[in-house]
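> Dropping the sequence and predicted coords here.
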Amino acid sequence: MIKIQRLNLDNSWFLQINELRLLIDPWLEGTEVDFFSWFNTQWHRTKPLSFQDVPEFDAVLITQKYPDHFHKETLKKLQPQKVIAPSSIQKALKKILPEAEIVGMSKAEPELEFLGTTFTFLPTSRKIDPIYDAFMLESEGERVFLATHGFHPNTEQISFMKKGPGCEVLITPFNEYRLPALLGGTVSPGIENVKELVDILKPKHVFATHDEDKHATGLVSKFAKITWAKSEKELRQISWLADRYQNLNHYNQITLS
């Protein structure tokens, strides 16, 4: 069984896969600041789900180390008992959540079992920032692939992604977001990368993420070049996407299987 729900209209999700109830990258209030406010400050244009309406959860998954994924103020309010995250932020998480169990994942420790679900960490091939990794979640023959900034797998990772049962859900950005190389280069690779992942995974359902037109100030917003995703009608006319595309533009929880 898979249930899914947006917690904001950007990149925060609730995901239930059989017994496991998971919050992904929760950011439910305030701003996200990269390094300095003058460099990049963003905040939601659409109000997120309220804290009181967040579904009960067993753990939080942080997919990336950046503040729109690792949002400290939201985590302090949620006070999760267990957080799964890249090992690069393990110490920072323990500092703000001293009572929580913090599980770091890395190339050296790429697998974790929790409540009947296997988490597999797929590191990017990039060696310098920005570094955007991906995760595979598997439980009782159902698979969810999370690539919250897109993902270009290497040969070994492609072999892993093609193994086992088919993929039920792919969550990845449709927008293309690019900066000059000195400011980070490609932040989201756009629809062509969605096709790359669909060709490998053959998912039943594809959800766009990181797609809110947020308020933004600072240097990054002045240089960002964004190509927004096509309309729902146009996306459904793309042969390889068509019936796979799920337009989850609300906060209602849906059941997929």
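Everything's here; your move. All values reported here derive from a predicted model rather than from experimental measurement.

> all contacts plus neighbour counts: C-alpha atoms, from now on.
Will do.

> Could I get the buried residue list for stretch 61-77?
Residues of stretch 61-77 classed as buried by neighbour count (16 or more other CA atoms under 10 Å): 61-75.

> end-to-end on it?
End-to-end distance of stretch 61-77 (CA to CA, to the nearest Å): 16 Å.

> Below is an additional structure, to be compared with the one above:
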Amino acid sequence: MAHEKKASSPETFHVSGLDEWRQALHNTGRRPLLTHLNADTTWLIQIPRPTQISRPPQVRTHFNILIDPWLQGPQSDVAWWFSTQWHVVASSVDTLAKLNEIIYQLEQPGANRETSSEGGHNMIDVVVISHEFTDHCHQATLQELPKSTPVIATDIASDLIRSWGHFDTVVTAPGLEKDAPWTSLKHVCSCLPDWLAIGRVVTPGNSLYYHSAILIAFDLCDDGEQQRDLGEAVIYSPHGISGEDLAFVPSSGVKTLALLHGLHDVSIWMTKQLNLGALNGIRAVEASRARYWIATHDEIKKGGGFIAPLLRRVQYTPQQAIEYERKRLQDECDLPTYTFKELGSGDGLILR
């Protein structure tokens, strides 16, 4: 499917421009890349392997993390008649095989279709699933991946994925406890290198982890650059998370590089708050001290079933969130300093 190539700055790229993406991947600062694969909440994080770790020439330069993949087809929760949704905006890649082929060509410029798709090169190093709901844990999309692909998922999602019998390795994401260093999340899965940790932020009183977050933390620095174990993190919270629940994260020894948190406030009429939206997001940015606030899970999808007419959505902008927070604080303190980015389907960003 053809996609319009968008104008870019040196910080951004689009998946339709392979040369542009490759140039971003091998940027001189060796920084992670974040790519929005659809208009909703499927993401690819490409993290450069630390330079102090020696590797044979055949070992790839980046570690690729796929988050909450749902590329095409419907998603239903409970039953089709209860809630079914479809993407309105086409995903930038329509299959994981195509994504795998593109990533292979990014790292191997001379590779062709036959080499990448038939040569057995699985370029997805790990999949992360934040929730069991099928717009995050989409069975048809996930089962496009080889059985050998490791999966790290939250509690209920990991049990669900194991029940399919498709993947060889499914690990339940550990929780980062208050006052614990981010390095306590290391070594929970042999699929992860020792400079990378993946877990979830513990949210007391939120037993189903609906308003929670995934923490992806890493240390890319040479030993001489800064103290070891002082890492960076991407925090992913598609439904939103309270700022109070993120307040301890800086003390865990990480600088939050990016917080992925939506702008839209979504609820079920008179029943349940779903996505917390921008008015909560700005507090989460402040608590986490994130350098980037990146919108996620804001696609207005085509819906059907019992739930669809009960959904209520308020679309906020970052500026509205700033104005609301100023009024709430009555100018008693400074608002957080951050860079806001809204990435469309296929847009990518170098996380400086």
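Looks like it came in fine. Here the structure is a predicted model, which is why all the values come from computation and not from measurement.

> hang on, the earlier thing: quickly name whichever of the buried residues of stretch 61-77 of structure 1 is closest to residue 110 of structure 1.
residue 63 (13.1 Å; CA to CA).

> What lines up with that closest one in structure 2?
In structure 2, residue 63 of structure 1 lines up with residue 130, judged by TM-score structural alignment.

> Please apply the same query to residue 139 of structure 1.
Superposed on structure 2 with TM-score structural alignment, residue 139 of structure 1 falls opposite residue 218.

> Now that match. Nearest residue, chain neighbours left out?
Counting by CA to CA, 6 or more residues apart in numbering, residue 218 of structure 2 lies nearest to residue 196, which is 4.4 Å off, once chain neighbours are set aside.

> Test my guess that the one you found contacts residue 216.
Yes: assessed by CA atoms under 8 Å, residue 196 of structure 2 is found in contact with residue 216 at 7.5 Å.

> do you know how far residue 174 of structure 1 is from residue 126 of structure 1?
When residue 174 of structure 1 is compared with residue 126 of structure 1 (using CA to CA), they lie 21 Å apart.

> Which one of those two is surrounded by more residues?
Legend: neighbour count by other CA atoms under 10 Å for residue 174 of structure 1 and residue 126, higher for residue 174 (25 against 11).

> Next up, the contacts around the more buried one.
Neighbouring residues of residue 174 of structure 1 by CA atoms under 8 Å, 6 or more residues apart in numbering: 188, 189, 190, 191, 194, 208, 209, 211, 228, 229.

> Please enumerate the strands of the stretch 101-250 of structure 1.
101-105, 111-114, 117-122, 134-139, 142-146, 169-172, 176-178, 186-189, 205-208, 215-217, 225-227, 245-246 (DSSP state E, counting those that start in this stretch).

> once aligned to structure 2, how far is the first one on average?
Okay, so that is strand 101-105 of structure 1. Here the mean offset of strand 101-105 of structure 1 against structure 2 after fitting is 1.0 Å, by mean CA distance after the TM-score superposition for structure 1.

> Now do that strand against strand 134-139, angle only.
Interaxial angle of strand 101-105 of structure 1 relative to strand 134-139 (axes from the mean of the first three to the mean of the last three CA atoms, to 10 degrees): 120 degrees.

> helices or strands up against strand 101-105 of structure 1?
Packing partners of strand 101-105 of structure 1 (3 or more CA pairs under 8 Å, 6 or more residues apart in numbering; DSSP states H and E): strand 82-86, helix 90-96.

> before we move on, what about the shortest one?
Of the remaining helices and strands, those touching strand 245-246 of structure 1 by 3+ CA pairs under 8 Å, 6+ apart are strand 205-208.

> okay, the strand it packs on sits on what stretch of structure 2?
Using TM-score structural alignment, strand 205-208 of structure 1 pairs with 292-295 in structure 2.

> in what helix or strand does residue 39 of structure 1 lie?
Using DSSP states H and E, residue 39 of structure 1 sits in no helix or strand.

> residue in structure 2 matching it?
Mapped onto structure 2 by TM-score structural alignment, residue 39 of structure 1 lines up with residue 82.

> Residue 254 of structure 1 too?
Residue 254 of structure 1 maps onto residue 349 in structure 2, by TM-score structural alignment.

> So which residue is smack in the middle of structure 1?
residue 148 (3.4 Å; CA atoms, centre = their mean).

> so what corresponds to that one in structure 2?
Residue 148 of structure 1 maps onto residue 238 in structure 2, by TM-score structural alignment.

> these two touch, right, its match and residue 294?
No: look at residue 238 of structure 2 against residue 294 with CA under 8 Å: they stay out of range, at 10.5 Å.

> Overlap of the contact sets of those two?
Common neighbours of residue 238 of structure 2 and residue 294, counting by CA under 8 Å, 6+ apart, are 260, 261, 262.

> Could you export those residues to CSV, including columns for neighbour count and distance to residue 77 of structure 2?
Output for these, formatted as CSV (neighbours: other CA atoms under 10 Å; distance: CA to CA, whole Å):
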residue, neighbour count, distance to residue 77 of structure 2
260, 27, 23
261, 30, 22
262, 31, 21
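
> on that earlier part again, so what does the residue nearest to residue 218 of structure 2 match up with in structure 1?
Checking TM-score structural alignment: residue 196 of structure 2 goes with residue 117.

> Appreciated, that's everything.
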